[in-house]
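[1] Quick one: sequence plus predicted model below, questions after.
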Amino acid sequence: AEMNKEKSWNCSSSKQKQQYSDINLFTASDAFSASGIRGGTFKAPSFSVPSQFHAIQGVTEKDLGSLKAVTEIPAKFRRIFKEFPYFNYIQSKAFDDLLYTDRNFVICAPTGSGKTVVFELAIIRLLMEVPLPWLNIKIVYMAPIKALCSQRFDDWKEKFGPLGLKCKELTGDTVMDDLFEIQHAHIIMTTPEKWDSMTRKWRDNSLVQLVRLFFIDEVHIVKDENRGPILEVVVSRMKTVQSLPQTLENTSTIIPMRFVAVSATIPNVEDIAEWLSDGERPAVYLKIDESHRPVKLRKVVLGFPCSNNQTEFKFDLTLNYKIASVIQTYSDQKPTLVFCATRKGVQQAASVLVKDAKFIMTMEQKQRLQKCAHSIRDSKLRDIVIHGVAYYHAGMELSDRKVVEGAFAVGDLPVLFTTSTLAMGVNLPAHLVIIKSTMHYAGGMFEEYSETDILQMIGRAGRPQFDSTATAVIMTRLSTKEKYIQMLACSDTVESSLHRHLIEHLNAEIVLHTITDVNIALEWIRSTLLYIRALKNPSHYGFSCGLNKDGIEAKLQELCLKNLNDLSSLNLIKMDEDVNFKPTEIGRLMAWYYITFETVKKFCTISGKETLSDLVTMIASCQEFLDIQLRINEKKTLNTLNKDPHRVTIRFPMEGKIKTREMKVNCLIQAHLGCIPIQDFALTQDTAKIFRNGSRITRWLSDVLAAQEKNFAALLNSLILAKCFRCKLWENSLHVSKQLEKIG
């Protein structure tokens, strides 16, 4: 039954003996201090990074005897695992392969199993093998999102810094100047996109040849439609680098590069292992089932009626009024994390819960939340925090996020609402995770979450250091309830998406001279997951089921040739009669600047007479901005920027109202170049993202037009626009002094 309005339940618990040794969440704000937290509402254990906690709940007595002691590793490395005397069951199973061999290694284990230790043991193995000083070694840690890279950077800087290893982040936020620092770093944290971009120039960067360990976190991302192909080609490229003659001194002492990959959500882990194997030695893989999950996870799927004439938006709103009863039924009066589809949805759901439920809190807890509220800038958030409810999303001020993180981590906040986009990066333990609606707003429309998204979100339920059991609840439509029950029962097989994005990656390899003819192109294909899965499941890739290995290889060759012909038709590569190929200058620029084939195609129609306004419109419609969303609550602000008789507006106003993603991108580009202040923090973030890509696209465009020896009017305007993007000002701006330090 649904919970009555103003229904109260007690969130307090008896005082716990607590340790606050590694808490660093409180430095960003003086809203509270670690020493001032006593007798919190929930059990509040010492809170640190997940890799430091390794409970052995659910492990049988027989398993217990097989646990490895931390004392088995050399004394100088033991401080890395100072939080526990024994490795847990899963880590102990992987221990010998990681510490006593150099084989490539893949582990598939439930979320919250302490899989980060797998990477740490591999690092120790390398350090044991390589004599001091550790000069010619690089370790690459690759994760799908920046938040995970930052998390690992903070953790490993503290753990490996005292051993003399330097860590460096290389993500979308870092500039090319950082390459100098990376040359002096031992451990590099990066994303597939950034590493792909950098290694496209690897012949100019011998540091890539120094990579001895290559870590892939959340390797299941390889099945993602857009990001998976990038991960696939990066792995193939690293294999290629490894197989080439080393250009470094003392190559005889260099040990081969080792791949280590971890994932919580891969059923066909043997395919990943085959993909990561080298010619001589197959990779070792370890598959751990749910029975060894450190925290037993109860999975619940709730279906709610949704009529045919009810929009997804309306259905999402109705679920807000069901949250209170779900929390009451499943939370056990412990912290709850609720994932919502949008930032606005997060705020709305939190506001509804504050009205629907009243949490009974201790006086000390109320005082701490009052103190938190005083330091919060967001007025809506400030009003609800005192009721024990908060929200958390990427569009918030960093200081507000830190306050909310800290309050939830120590148990002062019974409920936290967050966006699904933070599912992989959020490091906030919760006993109960609720996914409110399985649809999210992407690319201007509602669509179902991918299986990866769902599994990542439910993976946030329960952590070994906090619970012995946890619960994940999926709230969906009645019509899709069965689908999610099946999904949770058995994950889908990981498939490749490289065949849908082959063209950009083939061009990049041709530019690198990795691929010079069709036979080598097929050899390169054989190093991908696409090849392994096409042999096992040809129908998924559009091939006939009855084909043998030769038939499937012929089909893959056909696919390659089609893409190569498309590249040739736009003069991106040159092909001779023997189907040998070489890159052209335009193809080289496409790979160098990381431009999509569709964007190149769009600019092939250029007449040469384009004005500044025309070029801005063309750039705003590039594929590189597909991840920018037009949110309903932004339209008013954007329309005011476009046309308003009483305010400063953009230089080239658009006809009609802002109703597409392209118009939003155009408007934000012009507003930023015109120095028009934008008060909306989410729009400011979008603008920063647009300018990161936009400055790259405008530089590429001016280089392409300069190489053509015609189209001079368009070339002049593209050079002006590239300069505008770099300086973040229009060329005729009155605000030129903003370029000076401490003025702009």
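    Arrived safely, thanks for sending.
[2] drop to CA atoms for contacts and neighbour counts, all remaining ones
    Fine.
[3] Buried residues, stretch 122-138. List them.
    Under the neighbour-count criterion of 16 or more other CA atoms under 10 Å, stretch 122-138 has 122-127, 136-138 buried.
[4] so what's residue 649 closest to, chain neighbours aside?
    Computed as CA to CA, 6 or more residues apart in numbering, the closest residue to residue 649 that is not its neighbour in sequence is residue 641, at 5.0 Å.
[5] Same check on residue 463?
    Nearest to residue 463 is residue 112, by CA to CA, 6+ apart, at 5.6 Å.
[6] I'd guessed that neighbour sits against residue 296; true?
    No. Contact criterion CA atoms under 8 Å: residue 112 and residue 296 do not qualify, at 10.3 Å.
[7] rewinding a little: tell me which of the buried residues of stretch 122-138 fall in helices.
    122-127 (DSSP state H).
[8] dropping in the other structure now:
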Amino acid sequence: MLKKQYVDEDHTLNFIVPIYEPLPPQYFIRVVSDRWLGSQTGLPVSFRHIILPEKYPPPTELLDLQPLPVTALQSPSYETLYQDFKHFNPIQTQVFTALYNSDDNALVAAPTGSGKTICAEFAILRNHQKGSDSVMRVVYVAPIEALAKERYRDWEKKFGGGLKLAVVELTGETTTDLKLLEKGQIIISTPEKWDALSRRWKQRKHVQQVSLFIIDELHLIGGQRGSVLEVIVSRMKYIANQVENKIRFVALSTSVANAKDLGDWIGATSHGLFNFSPVVRPVPLEIHIQSVDIANFKARMQAMTKRTYTAIAQHAKNGKPALVFVPTRKHVRLTTMDLITYSSADSGEKSFLLQSTKELEPFLNKISDEMLKVTLREGVGYLHEGLSSLDHDIEAQLFEAGWIQDCVLSSSMCYKDTLLAHLVVVMGTQYYDGENAQTDYPVTDLLQMMGHASRPLVDHSGKCVILCHAPSKEYYKKFLFEAFPVESHLHHFLHDNMNAEIVAGIIENKQDDVDYLTWTFMYRRLTQNPNYYNLQGVSHRHLSDYLSELVENTLSDLEASKCVSIEDDIHLSPLNLGMISSYYNISYTTIERFSSYITSNTKMKGLLKILSSASEYAYLPIQPGEEEVVRRLINHQRFSFESPKVKDPHVKANALLQAHFSRQSVGGNLALDQREVLLSANKLLQALVDVISSNGWLSLALLAMEVSQMMTQGLWGRDSMLLQLPHFTKDLAKKCEENPGKSIETIFDLLKMEDVARRELLNMPNSYLFDIARFCNRFPNVDLYVTLERDIDGKTKIGPVDAPRYPKAKEEGWWLVVGDTKTNSLLAIKRVSLQRKLKAKLQFAAPDDAGKKSYILYFMCDSYMGCDQEYSFTVDVKEADGGDKDSSKE
């Protein structure tokens, strides 16, 4: 659909078409108007020089082996970990010897629901068996945060409780993660977190000491976020080559056509490569693909609802559980209500939906989502990203216990939820992306949804019904019954990875850069499927020219953005902006934008605009029909927008930030987007402070630090600092400020009051006063001497920041700044973490002229408002012998 407001914008459409041999000379793409005569155009696509991918080897045959008993582990402590069953399934049985009785690298590719996690556990137990606990360091990488959390909960109970191993999950905060890495024996991470931690592997011996590296869902290397997965595996391969410590690689994946390439890349031998067919499952899956030939998306979804109800009535009889996946959160609610309506209208026979019982009410009373309470009473639940964690957990327990039979989920929950059912219905395989274009689900997502139709030890078979648009049917028929190939996406995301390796000193010249690429999966696929990577031939010359051009173009962009310096057209060295970009793991385009937009006169409005211009926000989706909501949000913010583009994700990010500072509820999908904006903003702000400090702008740096406090507490800088306290309202803060005798404006003022007077002023129940006391005990009270010492009760633990409006746990950080207010110059800056005591060293150049100079030392928190401190001090600059002044002062 070409809408009037988007007529000047580029539209990208992806077609998936079959190619048959012998190859035709060309295909034609035609664009024809559906309402104007003669309005059409055509484009021939020549196949004359096409090079088709190489043929794929057949999948691994599942052997008819005697199921292996759990006693094969030959260790009572290991056997107790698997008390729920007596035998391993056929796939686990076949891979057991390679994973448990050898140290070879391995790739296990099998359909979702095949028990691959236990295969990885074989490798962990092998690692534990042969090494002492002190040197055991296993890293498990899950591509999605929800999978990492699920694995942490599972393994903390299994290995932490059963084997007393230290299981830790990385947080994304570098200081915290380094401590976790040091004490952890099983480290659970996402690709982004491990990328940030392993970039400086030369200085971090604990990264070098990894003995087992497990990559889950390796097939997602072919997805949008796959480049980070590829980079960390390539880096760990390189580290294994450079250090004496041997690293064992074990990868898990769904069935893929080119598993041999993946296996060769991670160093798996033929004995360690298992690529089972997509139809080989421990619980056989019966798949029904039904097409609906209605072009209009909305009408098609409505037509699919009745078919979904019919599928549940037919395949999930006798109270068997069913999961229904729909494209968006909006469809979740609509479909849930439609299923209940169809069930109520089905008067010919008793509804198959389980009706609420009195036993359910105590659980329903704890649920905050009112509509969810209503639907659960009718026997249908729903799950989407907007539900609170408590609502989510209660409903998941009700479903698993069989108290509700059906659950409707948004498609993005397929990786985030572990619910299993007898039947899975995929209601539509397309969604609307941010540009109002219909986009097909990736095959990987669809396979993940199908994997939920597997209940080992409960069902003899599972069932899956896929409802799709008619033109997509043949495509899904092919790739759901045959393994699909995965390709690298690294060539689209090379700049930041290359910059990081230059900063780390791994790449020092252009030849190093080409050599670096040879460690990647992309390098293996270049000759296997050259046209995919825009390579015109497969000879050594073609390959060499392609890599050289790729390196030249990437380095040219990095040089233009002032991240990298190229000397003598060969040697590479990192510049300040490149180092900031790598340290905070943000895009080189973001840091270039920060550097070029910021000026010494920038005020709060400009600072927020620059912050929200970051490339990290370019993918913030504008959902269909969301434009009006965003427009209203924009109109109600403190800082206005000059002719705002509602479809611009950067404008949306800015509006969501301002709404957060105003404590304005946004609700719905916007709340999820706001969470992502805030999580990215933390590292973006720290990078912005570094860029400002590099220019030596004192007042602007202090302003950016205040924005960090605003971000954590969800307040504007002009708001009362007392609003950080739990249960405080604007009226109560105003009452405190108007307190007769002494105005209470800061938290320190409140702490100095007599207990009786404070109780009388606040007039709160004891539970509220206890919450306020707990906050005050953790509120930073710092005495600044030569060393920094925190004034704190010996019993009080310094944990995460008290910040209920910030979307995740955050450790407090501090900036030490030396500035000259007369010239507005920032002379020195250091970011520190203060627990109880700290010695910090700040160096800065002395001024050119001799004499006494007055400076101010600022101590700025990044999380709490009202605890910053500043101290004046003087430096006596004297002429040294020979007329040269002292070059620096500490």
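    Sure thing, it's come through. Note that the structure is predicted; figures quoted are calculated from it, not measured.
[9] Could you quantify their similarity as a TM-score?
    Between these two chains, after superposing, the TM-score reads 0.83 (TM-score structural alignment, normalised by the length of the first structure); 661 aligned residues with a CA RMSD of 2.7 Å.
[10] The most far-flung residue of the first structure relative to its centre in helix, strand or coil?
    Distance from the centre of the first structure peaks at residue 577, with 43.2 Å (CA atoms, centre = their mean). Under DSSP: H, G, I helix; E, B strand; the rest coil, residue 577 of the first structure falls in the coil class.
[11] how much space between it and residue 196 of the first structure?
    Going from residue 577 of the first structure to residue 196 of the first structure by CA to CA, to the nearest Å gives 31 Å.
[12] Tell me the one among the buried residues of stretch 122-138 of the first structure nearest to residue 468 of the first structure.
    The closest of those to residue 468 of the first structure turns out to be residue 122 (CA to CA; 28.6 Å).
[13] List the single closest residue to that closest one in space, sequence neighbours excluded.
    residue 98 (5.4 Å).
[14] Could you measure from that neighbour over to residue 684 of the first structure?
    For residue 98 of the first structure, the distance to residue 684 of the first structure - CA to CA - is 45 Å.
[15] okay, the two: which has more neighbours?
    Comparing residue 98 of the first structure with residue 684 by other CA atoms under 10 Å, the one with more neighbours is residue 98, at 24 against 16.
[16] Name the SS class of the aligned residue in the second structure for residue 375 of the first structure, please.
    In the second structure, the residue equivalent to residue 375 of the first structure is residue 366, according to TM-score structural alignment. Secondary structure assignment for residue 366 of the second structure (three-state DSSP): coil.
[17] how deep is the residue nearest to residue 366 of the second structure when sequence neighbours are not counted tucked in, by neighbour count?
    What sits nearest to residue 366 of the second structure in space, not counting adjacent residues and going by CA to CA, 6+ apart, is residue 391, at 7.8 Å. Neighbourhood size, residue 391 of the second structure [other CA under 10 Å]: 18.
[18] swap in residue 724 of the second structure?
    Neighbours of residue 724 of the second structure using other CA under 10 Å come to 24.
[19] Can you find the partner of it in the first structure?
    Using TM-score structural alignment, the partner of residue 724 of the second structure in the first structure is residue 738.
[20] So its match sits against residue 744, correct?
    Yes. Assessed by CA under 8 Å, residue 738 of the first structure is found in contact with residue 744 at 3.7 Å.
[21] My guess is residue 136 of the second structure contacts residue 185. True?
    Yes. Counting by CA under 8 Å, residue 185 is a contact partner of residue 136 of the second structure at 5.6 Å.
[22] ok, now how distant is residue 697 of the first structure from residue 625 of the first structure?
    Distance, residue 697 of the first structure to residue 625 of the first structure, by CA to CA: 11 Å.
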